[in-house]
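Colleague: no sequence for this one, just the structure:
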């Protein structure tokens, strides 16, 4: 390999990191460079290759068609560099770096944010970037180190660690029930304002109940639907209606009486499993390994309802 070709390598790594962190500023921060230095290296790489790799704006960057092709190869170079860094960190016993974590909003706010405070106390040199959003995230394309996923997993090359499972409950506030009455059977919900979780991909507006009499499905209606389960719980606590929710996402709302559970004579089905997912790599970064180990030890105890 000629010296001229070797000159490409640092710029390719930097290009991959710009995409990984979503901006020139992000790549600069985590590469120990100024933003202007990152911009100059990117421009020099584009000039050498004779193509534009990124469409830049003041807030973010977007890959061009040529950039998408070269990015896949740049990621291989980045992975090789990171493998060397991982081996070096392991030899030195040092845990540091930038850790990108994806999680749904409800689980993230109730469980993950408090745990990350504990994690940072143990590993202060690890910067955790937590992405809270209820959408499917491609770990490889979006350079996610660890994702917390809910539901049954399709076959993939990702490694999965089971952390727990959801436990369903139908709840309302004492204030709402005092004003509107307490449903005694599922069909009574048709006379109530039911709060619905809805995002761009799905709508949870059919509630399924099981009893000795069989299965009963209720198409609930209400004045509010939300794409954030935490906001849905807050609305229920504010006397706005009845909610179907994972009890583990309620915090201390049941213990403190802000919400009460109703229709407890009916089975609501098995809750969805919760997993930590991370890409399979020849050399797993030590920051990823300690974070996954930390979740295995500290996340499961928070799943107190089964």
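Modeller: Now that the structure is in, tell me what you want to look at. Quick caveat: nothing in here was measured; it's all calculated off a predicted structure.
Colleague: When you work out contacts or count neighbours from here on, use the C-alpha atoms and nothing else.
Modeller: Noted.
Colleague: residue nearest the centroid of this structure?
Modeller: The centroid of the chain falls nearest to residue 103 when counting by C-alpha atoms, centre = their mean (1.5 Å).
Colleague: For it, list the residues it contacts.
Modeller: Each residue near residue 103 by C-alpha atoms under 8 Å, 6 or more residues apart in numbering is listed here: 130-134, 147-149.
Colleague: Mind giving me the ChimeraX select for these, buried ones only?
Modeller: Of the contacts of residue 103, the buried ones can be selected in ChimeraX as follows, counting by 16 or more other C-alpha atoms under 10 Å:
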select :130,131,132,134,147,148,149
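Colleague: Would you point out the most distant pair within the contacts of residue 103?
Modeller: 130 and 149 (13.7 Å; C-alpha to C-alpha).
Colleague: Tell me how far the nearest residue to residue 86 once chain neighbours are set aside lies from residue 19.
Modeller: Nearest residue to residue 86 in three dimensions, chain neighbours excluded: residue 285, at 5.2 Å (C-alpha to C-alpha, 6 or more residues apart in numbering). Distance, residue 285 to residue 19, using C-alpha to C-alpha, to the nearest Å: 19 Å.
Colleague: Disregarding residues adjacent in the polypeptide, which is nearest to residue 27?
Modeller: Once flanking residues are discounted, residue 27 sits nearest to residue 18: 4.9 Å by C-alpha to C-alpha, 6+ apart.
Colleague: element containing the one you found, please.
Modeller: Assessed by DSSP states H and E, residue 18 sits inside helix 8-21.
Colleague: this is the other structure I want to compare:
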């Protein structure tokens, strides 16, 4: 056990770059840190560090050994986190909010968590408007895209890939664009509250970039409505890949300019407080992150 403690001290020295910095992080004296490393070297009969008045340098053996020490410390931290989660099991009402387009993901993401913890309940508010988390007593909100400045805490869950889509019927009627410039001649379904034009930024297969501004024939602040109208053949839509994956697989929708990429959009877990989160919130965020990571069209 003494060796394990000394390995952790050694890992801290390597991480922080000096005995004194490691001592501050570990809340030990510099001499105590130095002694732990010296005892580790004496016990193994191997020099791990070259010491000078200016800096410490790892020996080749020390560098290889440090990697394993860091792995050990990381594993210990993960084990402690699991114990904390087991001790503080999720319970009580979890109040969540999410845009309409995200509501479809809540059930598959949280179903295992709710099944494993019968004392936990869920109150889900679905609204495309930005709900005030404090006024609505929301524990956890799902948000997408750029977030407004606020005192709330946001954790990035993943990025959703955006794709240009249209129905096969629409493409037969209007023709399939071969270049980005041809997109301006098409009918557009735009995610907007006021019907404003959409700026589309595309990156080509060779890294070339195209930016164009398209006018909306149909505008909606609801992504699910845009998805339905796109499938009904009303125009070209910029939609999130995870949401239209099944439509693309079934050929109900087709990708437009599939060799060109759109910027990905971040998905956030937003909470109203900065201090330690209750178990129900931590477990819900972990479940959402795991669910999104397994979905096609997302990036961690």
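Modeller: Ah, there it is. Not measured: the values here are computed from a predicted model.
Colleague: which residue numbers in structure 2 go with stretch 14-34 of structure 1?
Modeller: Counting by TM-score structural alignment, stretch 14-34 of structure 1 pairs with no residue of structure 2.
Colleague: Ok, stretch 45-60 of structure 1 next?
Modeller: Under TM-score structural alignment, there is no match for stretch 45-60 of structure 1 anywhere in structure 2.
Colleague: Also stretch 141-149 of structure 1?
Modeller: Aligned by TM-score structural alignment, stretch 141-149 of structure 1 falls on residues 135-143 of structure 2.
Colleague: Now do that stretch: everything it contacts.
Modeller: With contacts defined as C-alpha under 8 Å, 6+ apart, stretch 135-143 of structure 2 is touched by 94-99, 102, 132-133, 267-272, 281.
Colleague: Which entries within the residues you listed meet the buried criterion?
Modeller: Using 16+ other C-alpha under 10 Å, the buried members of the contacts of stretch 135-143 of structure 2 are 94-99, 102, 133, 267-272, 281.
Colleague: Okay, and which of the residues you listed map to helices?
Modeller: Members of these lying in helices (criterion: DSSP state H): residue 281.
Colleague: out of the buried ones among the contacts of stretch 135-143 of structure 2, which one sits closest to residue 195 of structure 2?
Modeller: residue 99 (18.9 Å).
Colleague: Hmm, the closest one is touching residue 145, no?
Modeller: No - taking contacts as C-alpha atoms under 8 Å, residue 99 of structure 2 lies outside contact range of residue 145: 11.8 Å.
Colleague: what are the ranges of the helices in the stretch 1-150 of structure 1?
Modeller: Assigned by DSSP state H, counting those that start in this stretch, the stretch 1-150 of structure 1 shows helices spanning 3-6, 8-21, 24-31, 35-49, 65-92, 105-107, 113-122.
Colleague: contact partners of the fourth one?
Modeller: Counting by C-alpha under 8 Å, 6+ apart, helix 35-49 of structure 1 makes contact with 8, 11-12, 14-15, 24-25, 27-29, 52-53, all of which sit outside it.
Colleague: any idea of the angle it forms with helix 65-92?
Modeller: Orientation check (axes from the mean of the first three to the mean of the last three C-alpha atoms, to 10 degrees): helix 35-49 of structure 1 against helix 65-92 gives 120 degrees.
Colleague: So which bits of helix 35-49 of structure 1 are buried?
Modeller: 35, 38-39, 41-43, 45-46.
Colleague: Of those, which is the nearest to residue 186 of structure 1?
Modeller: Closest to residue 186 of structure 1, out of all of these and judged by C-alpha to C-alpha, is residue 35, at 58.5 Å.
Colleague: do you know how far the closest one is from residue 93 of structure 1?
Modeller: Residue 35 of structure 1 is 30 Å from residue 93 of structure 1, by C-alpha to C-alpha.
Colleague: Kindly report the same for residue 301 of structure 1.
Modeller: Per C-alpha to C-alpha, residue 301 of structure 1 is found 28 Å from residue 93 of structure 1.
Colleague: Stretch 73-86 of structure 1 maps to which residues in structure 2?
Modeller: Aligned by TM-score structural alignment, stretch 73-86 of structure 1 corresponds to no residues of structure 2.
Colleague: Buried residues of that stretch, list them for me.
Modeller: Using 16+ other C-alpha under 10 Å as the test for burial, stretch 73-86 of structure 1 gives 74-75, 77-79, 82-83, 86.
Colleague: Residue range in structure 1 corresponding to the helix or strand encompassing residue 171 of structure 2, please.
Modeller: Counting by DSSP H and E, the element that carries residue 171 of structure 2 is helix 168-174. Helix 168-174 of structure 2 lines up with residues 174-180 of structure 1 when matched by TM-score structural alignment.
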